[in-house]
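Asks: dropping the sequence and predicted coords here.
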Amino acid sequence: MAAAVVASISMGVMKPVLSKLTTLMGDEYNKINGLRKEVSFLRRELSDMVALLDKMDNADELDPHVKRVDLTCVSQLSQLRYLKVASEAWYLSGQECLVVLPNQVRRMHRLETLEIDLDVLSIPTDIVHLPCLSHFIVRGLKTLPDGIGKVKSLRTLRRFRLPADSSDETIEGLGELTNLEELELSCLVEGPACAYALRSWVLPPFPFLDVFDVAGWTFSRVPRWIGGLHNLQKLRFGVKEVSHFMWDDIAIMGMLPNLIILSLRVEGDIPTEGIVIGGPSFSHILIWR
C-alpha cells in the first residue's frame, strides 16, 4: 500500500533524528541554559510522530485489507499545523476506509488545516475550540460540530453532507463565520430542508465569500442576501420554482461583479416561455450550468 511506503520512508528519516536529539540531551549540554528543555520538547514531539507513523506502517502487515486508519494518537502533536488524510489506492479499489480521530484535539492549538478525503467515524467535539483552524474539509460527514460558529478563524468549510433534520441552530451558526471564503455543503435529501434554516438571514453573513456551493439545497426563491456577496465567484444552489416575481432576484445575481460560475437548479416546472438569463449584467459569467 502507498500509505505504508510513505510511512516507512518517513520513519527512516525520523528515527536517526531522534537518535541525534537523544545525544544532544547528554550532560555536556546541561551547561547551556534552556537548551536541554527545548531539545526535550522537540524530542517528545518527534517521538509522537514516529509512533503515529509506526502504527500506519504496521497497519497493512496486521491486515492486508485494512479499512481503518487510526489517528487517535495525533492529538499529542501540539505543534502540528497541517493534517491531510487521503488514499488514491483505497478510492480506486472501491473499498470503504474509515478514519478514526481522537476524542479530543484541544491540545492541537496550532492546527490550521484538517482535510480528510476518507470516511470519518466522528469529529472531536472540542474541535470548535481550535483558535487557528482555517480550513476544515471532511468528506461526507453527516453533521456539523455543535458550536461551529465559534470557529471565527475558518476560511474554508467543505464537503459536509447534512441530514434533512439538521437543527436550525447548527445551520444558522454558519452565519457567525464571517471570515469564510469558501462554503461547500450538501444535504442528504435534496430539497428545502437544509435551506429552510437560512430563512431568517437578511444581510449577507460572509463579506469575503468566494464560493457558495450548496447545489443540493432548494430555496423557495433566490435569497436576497446573495446580492450582497460582492466577492462571490462561484454560486450553485436550487430554487423551488421560477415565476414572474423572481426576475428581480435573478437580476441581483447578474450584478455580482466577480461571479464567473453560476449553477441554478429549478425544482419545479419551467415556464412555457422558458428562462431567459442574459444581457450586460451576466456578460462576465464564463460557465453556466
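Replies: Noted; the coordinates are in hand. Numbers count the residues shown, from 1 in each chain.
Asks: use CA for all of it now, contacts and neighbours both
Replies: Fine.
Asks: report all helices and strands that the biggest helix by length in the chain contacts.
Replies: If you go by DSSP state H, the chain has its longest helix at helix 35-62. Packing partners of helix 35-62 (3 or more C-alpha pairs under 8 Å, 6 or more residues apart in numbering; DSSP states H and E): helix 2-24, strand 68-70.
Asks: for it, buried residues please.
Replies: By neighbour count with 16 or more other C-alpha atoms under 10 Å, helix 35-62 contains the buried residues 36, 39, 43, 45-50, 52-57, 59.
Asks: re earlier: out of the helices and strands packed on helix 35-62, which is the most enclosed?
Replies: Most buried of these by mean neighbour count (mean count of other C-alpha atoms under 10 Å) is strand 68-70; its value is a mean of 17.
Asks: then this one, side by side with the first:
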Amino acid sequence: MKETVEAITRSKCGLLSLHILQRRLGELLRMNRFLLVLDNLWAEDRRFWEIFWVPLLAGESEKEKECWALLQGRTFPLGDSEEDKGLVEIGTKIAEKCKGSLLAAKSLSDLLHDSKAEEEWMIILSEMAVLEKDQNGVSPSLQISYHHLPFHLKRCFAYCFIFPNGCAFEKDEVVRLWMAEGLIERDGRRRFDVTGGRYFDDLLWRSFFEVSSTCQQGKQRYQIPSLMHDLARFVAKNEFVRLENEISDVTAEWVRYATLFFLDQKPLAFEKLYEYENLRTSAFLILKEKIPNSVTNLYNLQTLELNECYKLLELPQGTSKLVNLHHIGMHLDWDNITDLNSMPQGIGKLTSLQTLSRFVITSNNKSNIDELRDLNLRGELCISKLENVIDSNDAQDAILRGKEYISNLMLWWTGKDYSDEEVNRSGNVIKSLHPNSKLKYLRIDNYPGRELPDWIEDQTFSRLDTLRLYHCKNCILLPLLGKLPRLKNLQLQGMHELRSMGTLVGFPSLEILVLWDMRNVVRWFENEEGTIPKLRELSISNCPNLLELTCLPTTLVKLEVRNCNKLPPIAVPSPFCYLVIK
C-alpha cells in the first residue's frame, strides 16, 4: 500500500500506521478515475485484499452511494426514507461498512426490509463493528445475514458447501440432496419436495444463491456467489472435509460430509475416509470411470453424489451394502445418453433410496428390471437397454405405475436392427411399463415396436406437459395424443414409417410442435377440420414427402420449415408470425 501511495505522489512515503496509510490512499483517489495494474503480485490471504480494497472503495465513492441506494430502495420501497432521519443515519453507516459490496448491501437489505425500528438497525451496525475485528476472511455483512437466518435455512445453506465455488446446480437437484440428508422439516401435509422448494426460493431471495448464466437442457441453473461460498466454507468448516492431495485437519469425529477431487487419473488414497465414522455424504467431482468398491465400507453413507462424473461406467458392486443410502446422484444428459455397463446386484434392497436417475437392464437369462419394485424413487429416471427384458411380466414387476414421485421418465432401447421376435416382444414390454399419472415429462427412444401403447393417450396424465418420441422407426400409428389435457410440447423425430399424426382432435394446451426426419409423412393430420388453439411454434424439418400443410392456426408466432421439397408455397397464418423456409 505504501508503494501505491509513492507511485501516485512520486515521493517517498514515511507513514507507518496501516489506518493512516489507508486514509491517505483514499484521499488521493477520492473523486478520481484510476486504472490499477498489479504486476507479478500473488496473495492468497483474503484479509490482504480486504485491507487493500478499503481505500480503493474510498476512491470510488459511487460504490458507497450505490450500496446505500440499494439498501434504501429495498427498505423504503415507497421512497419515504427522509421521514426517518434516524434510520437514514444508521443506514448510511451500514452501507459504508459494506465497503462497496453490492451483494453485502443486498443481503442486509433483505434482512432489514420489514423492520423500521432503530434499535434493530443499531443491532446490525453493532454486530458489523464486532465482526470487523474477527480476521476470518469472511465479510461481516454476510456473516450477519447468515446469523439471522432461521435454523432450517442455516443447515441447508451450510450443506451447499459440498458444491465447489462456481459450480452450477439445478433447484430440484439441491432439494433432493436436502431431502436425502433429512434437512427439510415436516410442514403439515405439504410434501417434502414442495417445502424444500420454498427453502430454496427463500435462500435465493436472500441472495445466498444467484441465477447462473449456464443453462442445461432448457433448465434454469443456479450457483452460490463467490463471497457467499466463502461464508459457507466458514460456517461448515467443522463438518466438511475436502480431500485432494492432502487430508484436511478437521477433527474426525465431527466430519459428516466429504468432497473428493480426482485431479489426475491416479487413484486417491480412499482409505483416508474411513477415519470419519459419522460420514454421511461423499461427492466425487472430477471425471472418473469407476468408483472404488471400498466406498461400500462407509455404512453410514446416506448420499453419494456423482453428478460430475460424466464418464462413469458402473457403480461399485457392493453398493447394496449401503443400506442407509438415500441418494445416488448420477449425471443424466437427456440428449446424450452415456450408458452404464451394468447395475450392482441387489440394488433393489436399498429401500430407503429416493434418487437413482439411471437404471440399466442387464442381459442375463433373467433381467434385473424387477429390482425397481421396492424402490420409491422420485425426480427423474432413465431405464436403458430395455431390449434385455425378455419377459414382459418382469417389466410389470417394476411397478412404475406406483412410483408417484417420478416426474421425468425416459424409456430407452439401444439403436440397432431388431428381429421380428424382438419387435413383438418390445410391444409387450412397453405395455407393462405404464408410468404414474403424475408424470410431467416422457421420452421414448429407439423403441422398435410397430405400435405405441394405449396408455400414452390416457387422459389421467393430467400433468404431462412434454412428450418426445425419438427414432421409433417401425411405428406406423400414433395414439390419440390430442386427448392429453396439459400437453404443451410435442416432439417427434425419426419415425420413418409414420405417414401422418392421425386426427386433428383435441390438443387443448399444445404450444410447441416439432416434426423432424419423418421420411414418409405426407400430411401432418389426416382430418384437418379442427385446429390447435394455442399452437405458438411449429418446426418441420427433413420431411421430403410432405405434400400439404393446411389449417395453420392464427396463434402461430414462429413457423420453421426446412428441407420439405414437395411442399407448395405456404400461406402465413398471421402477420405476427415469424417464417423461416429453407
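Replies: On my side now, so go ahead. Model, not experiment: these values are computed from the prediction.
Asks: need the TM-score between these chains.
Replies: The TM-score (TM-score structural alignment, normalised by the length of the first structure) is 0.56; 221 aligned residues with a C-alpha RMSD of 4.6 Å.
Asks: where along the stretch 51-200 of the second structure do the helices fall?
Replies: Secondary structure of the stretch 51-200 of the second structure (DSSP state H, counting those that start in this stretch): helices located at 61-75, 85-97, 102-112, 118-131, 140-147, 151-159, 171-180, 192-205.
Asks: same question, the stretch 301-450 of the second structure
Replies: Under DSSP H, counting those that start in this stretch, the stretch 301-450 of the second structure gives helices at 392-397, 420-431.
Asks: let's have those helices in CSV, adding mean neighbour count and distance to T9 of the second structure.
Replies: Shown next, in CSV, are these (neighbours: other C-alpha atoms under 10 Å; distance: least, C-alpha to C-alpha, whole Å):
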stretch, mean neighbour count, distance to T9 of the second structure
helix 392-397, 19, 81
helix 420-431, 17, 80
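Asks: as TSV, these with distance to E289 of the second structure would be great.
Replies: Formatted as TSV, the helices of the stretch 301-450 of the second structure follow (distance: least, C-alpha to C-alpha, whole Å):
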stretch	distance to E289 of the second structure
helix 392-397	29
helix 420-431	31
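Asks: wait, which of those is closest to K219 of the second structure?
Replies: Among the helices of the stretch 301-450 of the second structure, the nearest to K219 of the second structure by C-alpha to C-alpha is helix 420-431 (28.0 Å).
Asks: just give the nearest non-adjacent residue to S432 of the second structure, would you?
Replies: In space, and not counting its chain neighbours, S432 of the second structure is closest to Q396: 4.8 Å by C-alpha to C-alpha, 6 or more residues apart in numbering.
Asks: let me fix that, I meant to ask about F208 of the first structure.
Replies: What sits nearest to F208 of the first structure in space, not counting adjacent residues and going by C-alpha to C-alpha, 6+ apart, is E181, at 5.4 Å.
Asks: would you map the strands across the stretch 151-289 of the first structure?
Replies: Applying DSSP state E, counting those that start in this stretch to the stretch 151-289 of the first structure gives strands spanning 156-162, 182-187, 211-219, 234-239, 261-266, 287-288.
Asks: between these, which one is nearest to H109 of the first structure?
Replies: Checking the strands of the stretch 151-289 of the first structure against H109 of the first structure by C-alpha to C-alpha gives strand 156-162 as the closest, at 17.7 Å.
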